[in-house]
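Enquirer: when you get a sec, could you give me coordinates for this:
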Amino acid sequence: MEIKLASVDSVIVYFDNKISLDVSFNVKQYLEEVKKLEGIIDIVPSYTSILITYDIFIYSYDQIVSVLEKIKVNKISSSDNKIVEIPVYYGEEVGLDLKRISEEKNLSIKEIIDIHSSGSYRVYAIGFAPGFAYMGEVDKRININRLENPRKSIPKNSLAIANEQTAIYPQSSPGGWNIIGKTTIEMFDKSLSSLCPVNVGDEVKFYSISKEEFLKQGGVL
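Expert: Below you'll find the model as predicted:
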């Protein structure tokens, strides 16, 4: 673990330079300990590090480093993390890139859906936008590059893949990921203390639902 100055009131704690499940677990465990500290203004976890903003009227740089260095993380297993199941409608009217992926990968749309929904995905980081959870890893058979020309607007709750990652757009926004479906789950929920139904280290499983069930749950085509 290494702690470096980020700005006048923030530091970055680095755990490793490689993405792995062990590092993801360490980030999550360390994050929970930092939340208990007084004078912490903001915490932003990523794949292998955590950006921590602190109150400079409580800590000097040397003091915050000393406090953070005393936090110890133990190796934990996947059983210590929650499993979150998310319903997805993989219809072509919401899966804007399903047909193209099918052609590029020489797979039927059903095969793409089966492959994606049969996997489990670890939440490695939450960023880009509130509630945007980066999850991996996507099966190599449907691993596909980002769009060369990003869309100006991707509908809220769209499920997407890019290379080895998958994610849900929590709000309508520009983006270059490949859209394969849509969920009814709110990924940015102000009623939750964490603002998001998933946290770093959690395991996410997607399951396919019909168009009728999607609409019944409040989904929007």
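
Enquirer: going forward, measure contacts between C-alpha atoms and count neighbours the same way
Expert: OK.

Enquirer: the longest helix seen in the chain: what's the following helix or strand?
Expert: Ranked by number of residues, the top helix in the chain under DSSP state H is helix 21-34. Following helix 21-34 in sequence order, the next helix or strand is strand 40-45 (DSSP states H and E).

Enquirer: identify each buried residue in the longest helix of the chain, please.
Expert: 21-31, 34 (16 or more other C-alpha atoms under 10 Å).

Enquirer: which helices and strands sit right next to that helix?
Expert: Here helix 21-34 is seen to pack against strand 40-45, strand 49-54, strand 120-126 when contacts are counted using 3 or more C-alpha pairs under 8 Å, 6 or more residues apart in numbering; DSSP states H and E.

Enquirer: packing partners of the helix or strand hosting I179?
Expert: Using DSSP H and E, I179 falls within strand 178-183. Other elements packing on strand 178-183 under the criterion 3+ C-alpha pairs under 8 Å, 6+ apart are strand 83-89, strand 158-162.

Enquirer: would you list those strands in TSV and tack on distance to S172 and mean neighbour count?
Expert: Output for these, formatted as TSV (distance: least, C-alpha to C-alpha, whole Å; neighbours: other C-alpha atoms under 10 Å):
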stretch	distance to S172	mean neighbour count
strand 83-89	17	19
strand 158-162	9	24
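
Enquirer: re the thing from before, can you give the distance of the longest helix of the chain from its chain's centre?
Expert: The chain centroid and the centroid of helix 21-34 are separated by 14 Å under C-alpha atoms, centre = their mean, to the nearest Å.

Enquirer: same check, this time on stretch 208-221
Expert: Relative to the mean C-alpha coordinate of its chain, stretch 208-221 is positioned 23 Å out (C-alpha atoms, centre = their mean).

Enquirer: buried ones in it?
Expert: 208-209, 214, 219.

Enquirer: with stretch 192-203 instead?
Expert: Result for stretch 192-203 [16+ other C-alpha under 10 Å]: buried residues 196-203.

Enquirer: first vs last residue of that stretch, how far apart are they?
Expert: With C-alpha to C-alpha, to the nearest Å as the measure, stretch 192-203 spans 18 Å from end to end.

Enquirer: let's compare: structure for the following, please.
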Amino acid sequence: MNPARLPCLERAGLEAWMVRLFDRIDENNLPWLAALAGECETEFGDTLVDLVPSYTTLLVVFDPFRMTPCDARQKLMTILARLEPADAGARGKQHSLPTWYDPRTGPDLQRVAELSGLSVNAVIDAHSVREYRVFALGFAPGFAFMGLLDSALTCPRLDTPRQQVPAGSVAIAGQQTAAYPAATPGGWNLIGRTPTRLFDRDRDGFSLLQVGDRVRFVPVDQATFEARGGDTTAVSQPGPERAR
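Expert: The predicted structure is shown next:
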């Protein structure tokens, strides 16, 4: 592995190691993380229980009844010693998510505009013009953390989260963007909504979006949004639930 990316192995319980490859979010991390995940699948075989990728790390969960933590660590060190990045274009599907950007579905559009010094239309343009990579899945089933945002749109989470955010809500926080796959509490800035179903138990893999995928948010009008099954339910006001 490239010496500039020396890994750090951290114990994560009796049956897992956290492999920390990087210390900052960057799209260039993905080929390395993808390669590490692929090598772990091959080398650990049926002793592997789960792999949980994130922006800079990979959690490797193994069967503690079939492999000791020491053996798992040694196997990871062997993998890391020869690791090379995967072909950046070889993994990940492309997705287009139709999105209705409107104060009714995106009540924080004006807040983002004020924080960024842009007009609402400029915020929509800046968000929809980019292609985002899925860096991690978490928080809720099918919730994909995507980035990186245009630096002008970077803004903090709400001080007080909403008790319920409608499914499909498109949101931003920090350098990240996401679309809520189900109605949950949430503290991200809501700027629109997509009618696309992001999590389906009848779908192979359940989640539409997977780590490494490429995503574009495509602006549509209300008529198109509703014709595709979009929900125009009003967004609740922020409440006491904890933000995510």
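
Enquirer: TM between them?
Expert: Superposed pair, TM-score by TM-score structural alignment, normalised by the length of structure 1: 0.91. Supporting alignment: 221 aligned residues with a C-alpha RMSD of 1.9 Å.

Enquirer: could you dump the helices and strands packed on helix 21-34 of structure 1 to TSV with mean neighbour count and distance to A133 of structure 1?
Expert: Formatted as TSV, these follow (neighbours: other C-alpha atoms under 10 Å; distance: least, C-alpha to C-alpha, whole Å):
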stretch	mean neighbour count	distance to A133 of structure 1
strand 40-45	16	11
strand 49-54	22	15
strand 120-126	24	4
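
Enquirer: need these in JSON lines (columns: distance to K75 of structure 1).
Expert: Shown next, in JSON lines, are the helices and strands packed on helix 21-34 of structure 1 (distance: least, C-alpha to C-alpha, whole Å):
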{"stretch": "strand 40-45", "distance to K75 of structure 1": "18"}
{"stretch": "strand 49-54", "distance to K75 of structure 1": "16"}
{"stretch": "strand 120-126", "distance to K75 of structure 1": "16"}
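
Enquirer: E2 of structure 1 is nearest to which of these?
Expert: Closest approach to E2 of structure 1 among the helices and strands packed on helix 21-34 of structure 1 is made by strand 49-54 (9.3 Å; C-alpha to C-alpha).

Enquirer: what does that closest one correspond to over in structure 2?
Expert: Using TM-score structural alignment, strand 49-54 of structure 1 corresponds to residues 57-62 of structure 2.

Enquirer: nearest spatial neighbour of the equivalent of Y90 of structure 1 over in structure 2, chain-adjacent residues omitted?
Expert: The equivalent of Y90 of structure 1 in structure 2 is Y101 (alignment by TM-score structural alignment). With C-alpha to C-alpha, 6 or more residues apart in numbering as the criterion, Y101 of structure 2 has its nearest non-adjacent residue at 4.1 Å, and that residue is G192.

Enquirer: state the distance from the counterpart of the one you found in structure 1 to G218 of structure 1.
Expert: Mapped onto structure 1 by TM-score structural alignment, G192 of structure 2 lines up with G181. Using C-alpha to C-alpha, one gets 15 Å for the distance from G181 of structure 1 to G218 of structure 1.

Enquirer: and the residue nearest the centre of structure 1, how far is that from I101 of structure 1?
Expert: In structure 1, the centroid-proximal residue (C-alpha atoms, centre = their mean) is A133; its distance is 1.7 Å. Distance of A133 of structure 1 to I101 of structure 1, computed by C-alpha to C-alpha: 22 Å.

Enquirer: and if you look at I168 of structure 1?
Expert: Going from I168 of structure 1 to I101 of structure 1 by C-alpha to C-alpha gives 18 Å.

Enquirer: all helices of structure 2, in order?
Expert: Under DSSP H, structure 2 gives helices at 29-44, 69-82, 109-116, 120-128, 222-227.

Enquirer: how about the ones you listed in JSON lines, adding distance to L21 of structure 2?
Expert: As requested, the helices of structure 2 are exported to JSON lines (distance: least, C-alpha to C-alpha, whole Å):
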{"stretch": "helix 29-44", "distance to L21 of structure 2": "8"}
{"stretch": "helix 69-82", "distance to L21 of structure 2": "10"}
{"stretch": "helix 109-116", "distance to L21 of structure 2": "32"}
{"stretch": "helix 120-128", "distance to L21 of structure 2": "29"}
{"stretch": "helix 222-227", "distance to L21 of structure 2": "40"}
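
Enquirer: out of these, which is closest to F135 of structure 2?
Expert: The nearest among these, by C-alpha to C-alpha, is helix 29-44 at 7.3 Å.

Enquirer: how about the residue nearest to the centre of structure 1, what's its partner in structure 2?
Expert: Using TM-score structural alignment, A133 of structure 1 pairs with A144 in structure 2.

Enquirer: list the contacts of the nearest residue to its match once chain neighbours are set aside.
Expert: Nearest non-adjacent residue to A144 of structure 2, counting by C-alpha to C-alpha, 6+ apart: L137, 4.6 Å away. Contacts for L137 of structure 2 (C-alpha atoms under 8 Å, 6 or more residues apart in numbering) come out as 53-54, 143-145, 210-211.

Enquirer: specify which member of those residues is nearest to A167 of structure 2.
Expert: The closest of the contacts of L137 of structure 2, once distances to A167 of structure 2 are taken by C-alpha to C-alpha, is F143, at 10.5 Å.

Enquirer: could I get the contacting residues of that closest one?
Expert: So F143 of structure 2 contacts 137, 178-181 (C-alpha under 8 Å, 6+ apart).

Enquirer: what about 6 Å?
Expert: When contacts are counted by C-alpha atoms under 6 Å, 6 or more residues apart in numbering, F143 of structure 2 is found next to 137, 180-181.
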